[in-house]
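1. Sequence and predicted structure are below.
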Amino acid sequence: MHEIPSDVNRLIDFESLGSNCEFGFVQRHAGVEPGGLLRWAISPPQALAECIRNSFESIYKFENLFPSAPRMVKDNGSGLAFHTRMYSTDGNFDISDLEERKKIWIEESGKVFYLRDKLNSLLSSGEKTFVYKRNEGISRADLGNIGAAISERGPGRLLYVELDPDRKPGSVYRYGDNILIGVIDAFAPYSAANNASYDVWNEILSNAADL
């Protein structure tokens, strides 16, 4: 296990916004296991910004959940995707009975709504730096939109991590009032999100904490 810089407070000062679970594995690799709504979720940038603005009020309604992957559901109400025990095969739920599937949803939704309330509280307080990355990158317009959505909710800031061949991996620079951009050398593939560049992630987090 790699050593986490002490000034990063063992990653507790950072909260994942997605877009997949790579940063969740960075935390796990360091022995840090914070519960987070989006730590293991898929969150496309435009859907994420809208969810932040509306306090995630529309997420995880039973009638909006459809198979996305064998162990994930797409939430058509929010545009996000979540891990689930409502397993599916070839785009069809393994449990066809609606009431049986709803029993699983009731158990899962309690945790989802608890983590939603926790994230809303963090957005209001601004006590965390919110981390977002996407392997294929996002436009500067989408980046600004997410940053603006965060600033509308409270004093929090966004650390966006991207590939940039013109900058040193591990470096972090300011972009706008509440946005930091960190530079990674490589993202983990979506099929193996735990294969992260842990040392460079740690350098990014340390530099972000300094800023």
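-> Thanks, I have it.

2. going forward, measure contacts between C-alpha atoms and count neighbours the same way
-> Will do.

3. can you list the residues that contact stretch 132-149?
-> 16-20, 45-46, 48-50, 52-53, 157-163, 178-179, 187, 189 (C-alpha atoms under 8 Å, 6 or more residues apart in numbering).

4. Show me the helices in the protein, by range?
-> 22-29, 45-53, 98-125, 140-153, 198-210 (DSSP state H).

5. okay if I get the ones you listed as a markdown table plus distance to residue 8 and mean neighbour count?
-> Converted to a markdown table, the helices of the chain look like this (distance: least, C-alpha to C-alpha, whole Å; neighbours: other C-alpha atoms under 10 Å):
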| stretch | distance to residue 8 | mean neighbour count |
| --- | --- | --- |
| helix 22-29 | 11 | 22 |
| helix 45-53 | 25 | 19 |
| helix 98-125 | 18 | 15 |
| helix 140-153 | 21 | 18 |
| helix 198-210 | 6 | 20 |
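
6. Rebuild these as JSON lines, extending it with distance to residue 37.
-> Formatted as JSON lines, these follow (distance: least, C-alpha to C-alpha, whole Å):
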{"stretch": "helix 22-29", "distance to residue 37": "11"}
{"stretch": "helix 45-53", "distance to residue 37": "12"}
{"stretch": "helix 98-125", "distance to residue 37": "5"}
{"stretch": "helix 140-153", "distance to residue 37": "15"}
{"stretch": "helix 198-210", "distance to residue 37": "20"}
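
7. Identify whichever of the ones you listed lies nearest to residue 39.
-> Among these, helix 22-29 comes nearest to residue 39, with 5.3 Å by C-alpha to C-alpha.

8. Specify the angle between the closest one and helix 198-210 in degrees.
-> For helix 22-29 against helix 198-210, the angle by axes from the mean of the first three to the mean of the last three C-alpha atoms, to 10 degrees is 100 degrees.

9. Packing partners of helix 22-29?
-> Here helix 22-29 touches helix 198-210, going by 3 or more C-alpha pairs under 8 Å, 6 or more residues apart in numbering; DSSP states H and E.

10. which helices and strands does the helix it packs on pack with?
-> For helix 198-210, the packing partners by 3+ C-alpha pairs under 8 Å, 6+ apart are helix 22-29, strand 172-174, strand 179-184.

11. can you do 7 Å?
-> strand 172-174, strand 179-184 (3 or more C-alpha pairs under 7 Å, 6 or more residues apart in numbering; DSSP states H and E).

12. Give me whichever of those strands is most buried.
-> strand 179-184 (a mean of 24; mean count of other C-alpha atoms under 10 Å).

13. this is the comparison structure:
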Amino acid sequence: MDLQPSLDHALDDGELLLQFESIGDNCELGLVQRRVGVEPLGLLRFAGAPLRHLLRALHARFAGIAEPHHVRLQPENGEYMVKLTKYDFTHHTHVQIGAMEPVALHRQQCRTIGFLAGKLVGDLEAPSKILVFRQNEPLSAADLVDLRIALSVYGPSVLLWVQEARPGHPPGTVDVADERLLVGYVRRLADRDDVPDLDMESWLAMLRNAHGLWRRAQAGGVALGDFAAGQLARTELTFGQEGNAACHLGYGWSGPEAGYTWSIGERSLLTIENPADADTYWLEMDVMPFVSPPLLPRQRLDVVIGGTLVHSFDPLARGEVGCLVPGHLIAGRTEVAIILDHPYAASPVLVAGGQDDRRLGVAFTRIALICT
């Protein structure tokens, strides 16, 4: 029986998350899976597996990982954790202290770890899922090469390396590096000390885009690398005297200045061309809010499209900010009207002194609408 979904079958979140398997370095993907209601079996799903330790285990085919003297129970935050000393992994048992006798739990964990290790080796040799790796620290080129070599010994797995979003790589998007490597972007990686505080929205968008690329390559009989040259469709406006935004501005704007334009009053309107129809978009802005403590400590910026509040930045940070925009608000339109509400706009003459009596809200340097 073919367990792979057909290309024309729209996966729900649970089905989608079953197409991925974690290979490190913590349980962030495992928690995303749990939140959509699926509980796949996986050795590294709820494990702490630092990369260098993972590489040792991969090279040894996880030999000896479940030997009783390498499986140690240790109480932590009310739960029994397992220390897998052969490769220096930690593993959640999800058994509360006092809920089970330690001797019985140890026997159970030895059997479970042995089964999961064998299952992982089998899954790596006959890959049917996308492997997911993330780590908070920067991943060196040498470490990435070592990981890919170690995985390639088993079989032709596709690796999804998850990173934090950055300029040019909005949350939810996926880059194709080559036929065996995808790079996905989430708004932020969860802190090591608080993994449950993850960004679910961008994880789901990123995983859906990664899986879509993978399925299209399979259905078309082509390598993932054939998608590598593709660029995200985008429309970009630059502000200021040398920019191209002037003819796109409606009410609520001051005149262009050197490199930026101020929004004035409580509301501004701009129109921007739709780069292409997409399921979701990323709206990216370079901004400088007008603040003057203590009378004006912050600015708020609300983004409204089609009468829908898309996102509220409160307080609005200086620099690059962005938000996801649902595709149905934009798709099918040639131009998109974006209303920017900045209710804390104020005159420098009143809050900071000086001669400028404009009610300044936010100075804009750039706005980009990007298909994801």
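-> Thanks, I have the structure now. These numbers were taken from a predicted model, which means no experiment stands behind them.

14. What would you report as the TM-score here?
-> Remark: TM-score between the superposed chains equals 0.82 [TM-score structural alignment, normalised by the length of structure 1]; 197 aligned residues with a C-alpha RMSD of 2.5 Å.

15. For residue 30 of structure 1, which of the helices and strands packed on helix 198-210 of structure 1 is the nearest?
-> strand 179-184 (17.7 Å).

16. In structure 2, point out the residues matching the closest one.
-> Using TM-score structural alignment, strand 179-184 of structure 1 lines up with residues 181-186 of structure 2.

17. Can you give the contact residues for the matching stretch?
-> Contacts to stretch 181-186 of structure 2, defined as C-alpha atoms under 7 Å, 6 or more residues apart in numbering, come from residues 158-165, 169-177, 202-203, 206.

18. mean shift between it and structure 1?
-> On superposition with structure 1, the mean distance recorded for stretch 181-186 of structure 2 (mean C-alpha distance after the TM-score superposition for structure 1) is 1.2 Å.

19. hmm, back to that, of the helices of structure 1, which is nearest residue 78 of structure 1?
-> helix 45-53 (6.5 Å).

20. Is residue 14 of structure 2 in a helix, a strand, or coil?
-> helix (DSSP: H, G, I helix; E, B strand; the rest coil).

21. Return the residues in contact with it.
-> For residue 14 of structure 2, the contact set (C-alpha under 7 Å, 6+ apart) comprises 36, 37, 38.

22. Equivalent analysis for residue 45 of structure 2, please.
-> The neighbours of residue 45 of structure 2, taking C-alpha under 7 Å, 6+ apart as the test, are 22, 27, 30.

23. The stretch 201-350 of structure 2: strands as residue ranges?
-> For the stretch 201-350 of structure 2, applying DSSP state E, counting those that start in this stretch gives strands covering 234-238, 253-256, 261-264, 267-273, 280-289, 301-305, 308-313, 319-326, 335-341.

24. winner for burial among these?
-> Of the strands of the stretch 201-350 of structure 2, strand 261-264 is the most buried (mean count of other C-alpha under 10 Å), at a mean of 26.

25. Now do that one: which range of structure 1 does it align onto?
-> Against structure 1, strand 261-264 of structure 2 falls on no residues (TM-score structural alignment).

26. Show me which of the contacts of residue 14 of structure 2 are buried.
-> Neighbour-count burial (16 or more other C-alpha atoms under 10 Å) applied to the contacts of residue 14 of structure 2 gives 36, 38.

27. Pick the one among the contacts of residue 14 of structure 2 closest to residue 114 of structure 2.
-> residue 38 (22.0 Å).

28. What residue in structure 1 is paired with that closest one?
-> Using TM-score structural alignment, residue 38 of structure 2 pairs with residue 32 in structure 1.

29. swap in residue 59 of structure 2?
-> Using TM-score structural alignment, the equivalent of residue 59 of structure 2 in structure 1 is residue 53.

30. Not counting its neighbours along the chain, what's nearest that match?
-> Distance criterion C-alpha to C-alpha, 6 or more residues apart in numbering; nearest residue to residue 53 of structure 1, sequence neighbours excluded, is residue 149 at 5.6 Å.

31. sorry, back to before: of all the strands of the stretch 201-350 of structure 2, which one is nearest residue 109 of structure 2?
-> strand 319-326 (41.9 Å).

32. which bit of structure 1 covers the closest one?
-> Strand 319-326 of structure 2 corresponds to no residues in structure 1, going by TM-score structural alignment.

33. That strand vs strand 308-313, what angle?
-> Using the same axes, to 10 degrees: strand 319-326 of structure 2 against strand 308-313 is 150 degrees.

34. got the angle for strand 319-326 of structure 2 vs strand 301-305?
-> Using the same axes, to 10 degrees: strand 319-326 of structure 2 against strand 301-305 is 30 degrees.

35. and strand 319-326 of structure 2, what other elements does it pack with?
-> By 3+ C-alpha pairs under 7 Å, 6+ apart, strand 319-326 of structure 2 packs against strand 280-289.

36. Just tell me which of the helices of structure 1 ends up closest to residue 86 of structure 1.
-> helix 98-125 (6.6 Å).

37. So which elements touch the closest one?
-> Using 3+ C-alpha pairs under 7 Å, 6+ apart: helix 98-125 of structure 1 touches helix 140-153.

38. returning to that earlier point: residue 58 of structure 1 versus the residue nearest to residue 53 of structure 1, what's the distance?
-> Separation of residue 149 of structure 1 from residue 58 of structure 1 (C-alpha to C-alpha, to the nearest Å): 16 Å.

39. Just want the most central residue of structure 2.
-> residue 186 (1.2 Å; C-alpha atoms, centre = their mean).

40. If we go by neighbour counts, what in stretch 55-72 of structure 2 is buried?
-> Buried residues in stretch 55-72 of structure 2 (16+ other C-alpha under 10 Å): 55, 57, 58, 61, 62, 64, 65, 66, 70, 71, 72.
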